[in-house]
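*Asks:* Take a look and give me a structure for this.
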Amino acid sequence: MRSFRRRDGHETPADRGTRGSAAADQTDTHRRATDIACPERAAGHEDHKASPAPRPADSAPKGPALRRAAAEFIRLHHGEARRGDPAPRIARVFAEIDGTGTYRHTHDELVFGARLAWRNAARCIGRLYWRSLHVLDRRELTAAGEIAAASAEHLRQAVSGGRRIRPLITVFAPDAPGRPGPRIWNEQLIRYAGYERPGGEIVGDPRNAGITAFAHGLGWPGGPGTPFDVLPLIVQGAGDERPRWFRLPPDAVLEVPIEHPEYPWWAGLGLRWHAVPALACMCLEIGGVCYPAAPFNGWYMGTEIGARNLADSDRYDLLPRVAEGLGLDTASDRSLWKDRALVELNRAVLHSFDRAGVTMTDHHTESRRFLTHLGREERKGRTVGADWSWIVPPLSGSATPVFHRTYDTVERHPAYVHHPEALARARGESGDALVRDAPV
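*Replies:* Below is the predicted model of the structure:
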């Protein structure tokens, strides 16, 4: 298999100024996460740094702020679920907060909160399905090995019937006063390694070069060295546990070879991508309680892979190679060689997932469905917050109906959010780590 390397002289901007811009990532304590059927963020690769990051529990709501957040959520739950007067439940929660500094959600509250966090995700185009999110309540798990094993099981359960992807979230133990909950360092449960070679070349995914180096520092020996080596999970248990690495079992990682419906030479590119986009480093925040390890997935929209992961110049940067195979004139951008190569790359992704029988949507279908979601919510008297730059697809945007309108950018809770230190962990940044080999 040929290696995919970042081209010499390529820069990785902190602000791409396009769909998935990371410009505002560092400005807020909490940042909205990408969500199910949403494009991945375009964060540039940064050099490994050795500064320890504060734990998110330090900034979690406390005292009066926690009581307000809890009461607001309980009223919302009782109102939408028609559970009657919320006052008795609020009184019990307040008593629990006064006694312990936090409170525990009921199973029904957890399910309701996780689904509403999806419904509230302003950057997600796939929210029509928010009620179908299946919630695995694993709050009893706190140790790194338990989290890793349950995360592998999440990936197995997300693939229903062998190929059909279903929306799924696994919720692990929350942060509590004096005891941070567990963390999953990886941005997604499945990510491909980025091996930095002498001279700065990256074999694999440049986005993951930092976490790849960090995994090596923990003792991971690395994979075969292909552009699509699956990274181990890096998990930090609750309390004072140090991060440990865990291999994902092969039966937990479903991958799809990427071939083209018309060009036999395409198979020689050796492309593939994993089927389950399980986002892993976000905090699920419900009523002031932070669940820092709550991996969740839906299914891919084709452009996430074909127009971003495989095409972006700071990712696999495949457009020049595809254009070469197509025999296109790349001497000038005015030939639109990038556009033509991008369309064929996206055709290949959709064709390959369809051929494999793996669930995937396309940007035209999902755009229409998002407008269906808007209509349903508006009829219920609910305003839908949406970020235009994320809702409009990164391919043929003006050919989709979501392009030709504006949206309110209102944000609501419950929510999936990023803590700044979670972004640092996903880049592999830490000043202290426990070296341990711990296969799942």
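*Asks:* from here on, contacts and neighbour counts on C-alpha atoms
*Replies:* Noted.
*Asks:* wait, what's in contact with residue 433?
*Replies:* 218, 242-243 (C-alpha atoms under 8 Å, 6 or more residues apart in numbering).
*Asks:* part of a strand, is it?
*Replies:* No - going by DSSP: H, G, I helix; E, B strand; the rest coil, the assignment for residue 433 is coil, not a strand.
*Asks:* Could you report the distance from the spatially most central residue of the chain to residue 272?
*Replies:* The centroid of the chain falls nearest to residue 279 when counting by C-alpha atoms, centre = their mean (3.0 Å). Plainly put, residue 279 is 19 Å away from residue 272 if you go by C-alpha to C-alpha, to the nearest Å.
*Asks:* just the helices in the stretch 51-200 of the chain please.
*Replies:* 63-80, 87-100, 107-119, 144-158 (DSSP state H, counting those that start in this stretch).
*Asks:* Looks like residue 90 contacts residue 74 (just checking).
*Replies:* Yes - using C-alpha atoms under 8 Å, residue 90 is in contact with residue 74, at 6.8 Å.
*Asks:* For those two, indicate the residue with more neighbours.
*Replies:* Using other C-alpha atoms under 10 Å, the more surrounded residue of residue 90 and residue 74 is residue 74, with 21 against 18.
*Asks:* and for the longest helix anywhere in the chain, what are the contacting residues?
*Replies:* The residue-count maximum for a helix in the chain (DSSP state H) belongs to helix 337-356. Residues from elsewhere that reach helix 337-356 (C-alpha under 8 Å, 6+ apart): 163, 256-261, 302-303, 305-307, 311, 319-320, 322-323, 326, 328-330, 359-360, 362.
*Asks:* compare with the first, here's sequence two:
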Amino acid sequence: MKPQNINLQEVTDYLTLFAREQNLSAEDLKQRLERIYVECEQTGIYWQTTTELNYGAKVAWRNSVNCIGRISWQSLTVRDLRHLTTAVDIFAALVEHIEVATNRGKIRPTISIFAPQTAEEGIRIWNSQLIRYAGYRQPDGRVIGDPDRVELTKICQSMGWKGAGTSFDILPVIIKMPNQPPEMFDLPKEIIMEVPITHPNYPWLADLGLKWHALPVASDWRLEIGGISYPAAPFNGWYMSAEIGARNFGDAHRYNMLPIVAKKMGLNTSSKLSLWKDRALVELNVAVLHSFAECGVKIVDHHTASKQFMQHWKQEAAANRMVPADWGMTIPPISPSTTEVFHQPMENVCLKPNLFFQSAAWHRENDVVQTRVTVGGKITC
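*Replies:* Now for the predicted structure:
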């Protein structure tokens, strides 16, 4: 197995930043770089210290142009799991990540970092998020569940998984180790906190049977720190309410709940002039915020998130750092012009360390799959 080719300039850039922000001496930096250069020359790669990894992961969040919630970047809990070498052990670590990060609703920003990429391939988690609901395509084209997960649901079914066929079935987690077939694991139900969606003024909304999981763990992004690539580094913050109310429930290509909610509200859905979509969207978001509060689960509304982002902006300016941001991804998907962040000019530049999108791993896989299923948290083959 050949190691990845290391860009020594990226190594130098990160270690220089690390030394500056962690108040290391010039001599300490010089000695550390010399050791890394020797290690790279001998092996083609180098092993980052836990401290370097920890701070790099936090800076990667700080540099992520898509996130409005970066004010908490320094509080990120970093789990160094580079020593794990089997899918079974990695899955156990993912279960622990969910438990630690959920924290009984007091969500902790957390990242779990597994072994680095090699020249051949790295560890991949096929799920875009550790917790997501299945989508079942019906013969007439309708989808029961999440239309965004139809393809992954079919893959899980081809590996032997049998979902209950409801709108909110938790998908298994698929892990692909280097040079091995992908393996599938069922998440223990008891570790997944879900929030039933109700409304403070519309009792009928509870009858729609909506719910959503408390913890958003992005699991298919690649973490890059100092020239080292970590293709399996699932991470989480907490939800902004609009992610659930406006996107997951509101988008026409997702659960598409706006027409149903609008009709229940007695709105005129035959005329755009009634603004029925806007009014239904607001009430869905009210329901999400109300429900998470009732269950004691941490969440943030889009106005508070905008205020926090601007506070983060000021803090970074005081530290003589810029805040890279993708304007279209940073502004909230509901009432954006009412937030301060909407009116802020942004620079969409890529700074490293950072988190990078990866295409779906299964698009290039033709392996014979192995199936593993968990029962009561214990793994059986």
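*Asks:* And the TM-score between these chains?
*Replies:* Scored against TM-score structural alignment, normalised by the length of structure 2, the superposed chains reach a TM-score of 0.95; 373 aligned residues with a C-alpha RMSD of 1.5 Å.
*Asks:* coming back round to it: and of the contacts of residue 433 of structure 1, the nearest to residue 205 of structure 1?
*Replies:* residue 218 (19.5 Å; C-alpha to C-alpha).
*Asks:* For that closest one, what is the corresponding residue in structure 2?
*Replies:* Aligned against structure 2 by TM-score structural alignment, residue 218 of structure 1 finds its counterpart in residue 159.
*Asks:* Buried subset of the contacts of helix 337-356 of structure 1, written for PyMOL?
*Replies:* Those of those that count as buried under 16 or more other C-alpha atoms under 10 Å are selected in PyMOL with:
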select buried, resi 256+257+258+259+260+302+303+305+306+307+311+319+320+322+323+326+328+359+360+362
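*Asks:* Of the contacts of helix 337-356 of structure 1, which belong to helices?
*Replies:* Mapping the contacts of helix 337-356 of structure 1 onto helices (DSSP H) picks out 302-303, 319-320, 322-323, 326.
*Asks:* Just put the contacts of residue 433 of structure 1 in CSV and tack on distance to residue 81 of structure 1.
*Replies:* Below are those laid out as CSV (distance: C-alpha to C-alpha, whole Å):
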residue, distance to residue 81 of structure 1
218, 46
242, 40
243, 39
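*Asks:* Give me the buried entries from those.
*Replies:* Buried, going by 16+ other C-alpha under 10 Å: 218, 242-243, out of these.
*Asks:* Turn those residues into a markdown table, columns for secondary structure and distance to residue 149 of structure 1.
*Replies:* Output for these, formatted as a markdown table (DSSP: H, G, I helix; E, B strand; the rest coil; distance: C-alpha to C-alpha, whole Å):
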| residue | secondary structure | distance to residue 149 of structure 1 |
| --- | --- | --- |
| 218 | coil | 18 |
| 242 | coil | 17 |
| 243 | strand | 15 |
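*Asks:* Excluding chain neighbours, what is closest to the aligned residue in structure 1 for residue 54 of structure 2?
*Replies:* By TM-score structural alignment, residue 54 of structure 2 lines up with residue 111 in structure 1. Nearest in space to residue 111 of structure 1, with sequence neighbours left out and distances taken as C-alpha to C-alpha, 6 or more residues apart in numbering, is residue 135 at 6.0 Å.
*Asks:* again, but for residue 176 of structure 1
*Replies:* Here the residue nearest residue 176 of structure 1, using C-alpha to C-alpha, 6+ apart, is residue 102, at 6.5 Å.
*Asks:* from what I can see the one you found touches residue 174, true?
*Replies:* No - counting by C-alpha under 8 Å, residue 102 of structure 1 does not reach residue 174; the two are 9.9 Å apart.
*Asks:* circling back: which ones among the contacts of helix 337-356 of structure 1 map onto strands?
*Replies:* Among the contacts of helix 337-356 of structure 1, the ones falling in strands (DSSP state E) are 256-257, 360.
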